[in-house]
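Chemist: sequence and computational prediction follow.
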Amino acid sequence: MPIIARALLSAALLVLGLGAGPAPAAGKIRVVATTTDLKALTEAVGGKLVDVDALARGNQNPHDLEVRPSLMVKVRRADLLIVNGLELDQWAEVVVQGANNPNVIPGARGRVEASSGVPLLEVPQTRVDRSMGDVHPVGNPHYTADPGTVGVVTANILAGLARVAPEQRGIFERNREEFLARLDRALAGWSAEMAPFKGARIVVDHNMWPYFLARFGLVQAGSIEERPGIPPTPAHLTRLIASMKADKVRLILTVPWGDQKLAARIAQETGARVVVAASAVGAVKGAEGYLETIDYNVKSIAQAMK
């Protein structure tokens, strides 16, 4: 039996009562987000009125989440589903199919497309095919790495919460305003901390940082992946190391689920430092909230660049 078919069958049994799980506190809105970033931002807007689960863990590769029946059960019980979109979490549609919850299908009142209205980067201008690797045909999906997108994202979340609990809109609006005020103060500090490194060239192991780099004026000088999602060839690594030496690249930015041994070997050959960045909330110790995650990345990069 195919994996997805087995998952759907198992989910059906769980939904019938073999794995209902604990209920949230009385009166709370049940929210499921596909990523931990969206979970944290939903908690910031919803406050005490929401009970939020994330389908992906912060230290996972969000592109390749294994669809399990337990995820379908969470979505089956949800009042609201918040998706990252832009093909980062395509697996969510399999989860929704197995959950059999009409309130969270695309276009339903309980569905939030968090990327709606976000100015996108790396939107392909030509036809995309699989030979190019895991190129996203509608733009790079890692927009929450840039705190500058949070105003739009939290507005989308607020609208979704208000659809399912319109009587609480005022509370959601106040929560969002307070959070954005905190974010603005933090962003001023982060920008000042990163200002000395504006224009610095760095190498990444996975193409998830264009929004973050653009926000703080850093330049991606290369990638360990020759093409998105495809392991590098020896020839590519030889070229990358040569270019890093020529350009005096001082930093390799990696994700927790990347090949740390390979990054360390490249760093040893080039003299660069490796920073294992928080690719999402909860990806590393010290990145337990959204503001803490951005702060962790800024401080880690600034320290490595000194």
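Modeler: Happy to help now that I have it.
Chemist: hey, let's count contacts and neighbours off CA atoms from now on
Modeler: Noted.
Chemist: would you mark the buried spots in stretch 240-259?
Modeler: 240, 241, 244, 249, 250, 251, 252, 253, 254, 255, 256 (16 or more other C-alpha atoms under 10 Å).
Chemist: now distance to residue 148 and secondary structure too, for the residues you listed, in JSON lines please.
Modeler: Shown next, in JSON lines, are these (distance: C-alpha to C-alpha, whole Å; DSSP: H, G, I helix; E, B strand; the rest coil):
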{"residue": "240", "distance to residue 148": "31", "secondary structure": "helix"}
{"residue": "241", "distance to residue 148": "32", "secondary structure": "helix"}
{"residue": "244", "distance to residue 148": "29", "secondary structure": "helix"}
{"residue": "249", "distance to residue 148": "26", "secondary structure": "coil"}
{"residue": "250", "distance to residue 148": "26", "secondary structure": "coil"}
{"residue": "251", "distance to residue 148": "23", "secondary structure": "strand"}
{"residue": "252", "distance to residue 148": "23", "secondary structure": "strand"}
{"residue": "253", "distance to residue 148": "20", "secondary structure": "strand"}
{"residue": "254", "distance to residue 148": "22", "secondary structure": "strand"}
{"residue": "255", "distance to residue 148": "21", "secondary structure": "coil"}
{"residue": "256", "distance to residue 148": "23", "secondary structure": "coil"}
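Chemist: between those, which is closest to residue 298?
Modeler: Relative to residue 298, the closest of the buried residues of stretch 240-259 is residue 253; by C-alpha to C-alpha it sits at 11.6 Å.
Chemist: next up, a structure to set beside the first:
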Amino acid sequence: MLSVLRIVRACVLLAGLLTVSAHGADKIRVVTTTTDLKALTEAVGGGLVEVDALARGNQNPHDLEVRPSLMVKVRRADVLVLNGLELDQWADVVVQGANNPKVIPGAPGRVDASAGILVLEVPKTRVDRSMGDVHPVGNPHYSLDPGLAPAVTANILDGLVRVAPEYRAMFERNRTEFLGRVEQALRGWSATLAPFKGAPVVVYHTQWAYLLTRFGLTQVGTIEERPGIPPTPGHLAKLIQLMKEDKVQVVIVEPWSDYKLAERIAQEGGARALLLATGVGAVKGAETYLDAIDYNVKTLAQALR
């Protein structure tokens, strides 16, 4: 009788292991357009998701080259998480080439992570190409503001629940735990930058509005006179003069921008050029979402002292 019970227990254990194994092999396949969204999706989905980002952290997400390899990734996806606000319009071409009905516009597996956020820098006039790469619907770089993590992860949660409603409780638990860590970190970051509230900064590209607004820093100028268009000597001369008058200490640069130019402008204007993380993986030391924000906050605080 004892042997029979042992056999039964062994069979039950084996069945459980097989179930876990099968479940592990049947993860929800998610593709995101950026590494920030990849990190936030992994935070919500936990071990139930397998996430791949189309753009690397140090790539300019405005104009990513569409390659067949990207279409292959999207073809296999159950969920596609988009940045939205026209940052990743190239993803429409990828989706068309992927021929995956799960992630076409209106499909349950398609997520716009920007839904419901308060968009900054929305143009008040009609936008045309002469203005450069101005985003007609506003600044799309919201993921650099950790205070928007609740809204962004809520959109991701909704998308995951649409395709796998049986895991809602797990997704909600993961999200709550992650947001607790974000909230705690945000208190520390706010305290770190509080002494520099109102400090003037110059940026290369209009990438940093959400980060600067969150922590009370003031953007007074840009190296690009118009987004995506190389600056003229006249514009740079005026910018340097402005930096001297406003006592600007910091010029923020993206990994794909002309760092040497930014460094020269910073030196002539009496400031320092700072290469900040535009997202997860953009620079060394920004391997996670919290690490990326932490890197930016500490780098800014050190330069502003």
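Modeler: Yep, that arrived. Keep in mind the model is a prediction, meaning the values are calculated, not measured.
Chemist: take the buried residues of stretch 240-259 of the first structure and lay them out in CSV including distance to residue 212 of the first structure.
Modeler: Below are these laid out as CSV (distance: C-alpha to C-alpha, whole Å):
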residue, distance to residue 212 of the first structure
240, 22
241, 24
244, 21
249, 18
250, 18
251, 15
252, 14
253, 12
254, 13
255, 13
256, 17
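Chemist: doesn't residue 181 make contact with residue 291 of the first structure?
Modeler: No. Taking C-alpha atoms under 8 Å as the definition, residue 291 of the first structure is not a contact partner of residue 181, at 11.7 Å.
Chemist: and the nearest residue in space to residue 74 of the second structure that is not next to it in sequence, how many residues sit next to it?
Modeler: Spatial nearest neighbour of residue 74 of the second structure, chain neighbours left out: residue 98 (5.9 Å); criterion: C-alpha to C-alpha, 6 or more residues apart in numbering. Using other C-alpha atoms under 10 Å, residue 98 of the second structure has 21 other residues around it.
Chemist: which one's more surrounded, residue 291 and residue 181 of the first structure?
Modeler: Legend: neighbour count by other C-alpha under 10 Å for residue 291 of the first structure and residue 181, higher for residue 291 (18 against 11).
Chemist: that one: what's it in contact with?
Modeler: 183, 186 (C-alpha atoms under 8 Å, 6 or more residues apart in numbering).
Chemist: do the one 3 residues further on as well
Modeler: In this structure, residue 294 of the first structure makes contact with 145, 147, 278, 287, judged by C-alpha under 8 Å, 6+ apart.
Chemist: quick check: it vs residue 175 of the first structure, distance?
Modeler: Here residue 294 of the first structure is placed at a distance of 20 Å from residue 175 of the first structure (C-alpha to C-alpha, to the nearest Å).
Chemist: then residue 43 of the first structure?
Modeler: 9 Å.
Chemist: list the contacts for residue 227 of the second structure?
Modeler: Per C-alpha under 8 Å, 6+ apart, neighbours of residue 227 of the second structure: 131, 132, 133, 134, 205, 206.
Chemist: out of those, who's the most crowded?
Modeler: In terms of neighbour count, residue 206 stands highest of the contacts of residue 227 of the second structure at 22 neighbours, by other C-alpha under 10 Å.
Chemist: please point out which of the contacts of residue 227 of the second structure the first structure shares.
Modeler: Shared with the first structure under both residues aligned by TM-score structural alignment, their matches' C-alpha atoms under 8 Å, the contacts from the contacts of residue 227 of the second structure are 131, 132, 133, 134, 205, 206.
Chemist: A helix includes the third one, no?
Modeler: No. Assessed by DSSP: H, G, I helix; E, B strand; the rest coil, residue 133 of the second structure does not belong to a helix; its assignment is coil.
Chemist: tell me the secondary structure for residue 31 of the second structure?
Modeler: Per three-state DSSP, residue 31 of the second structure ends up strand.
Chemist: so what's the residue count around it?
Modeler: Using other C-alpha under 10 Å, residue 31 of the second structure is surrounded by 27 other residues.
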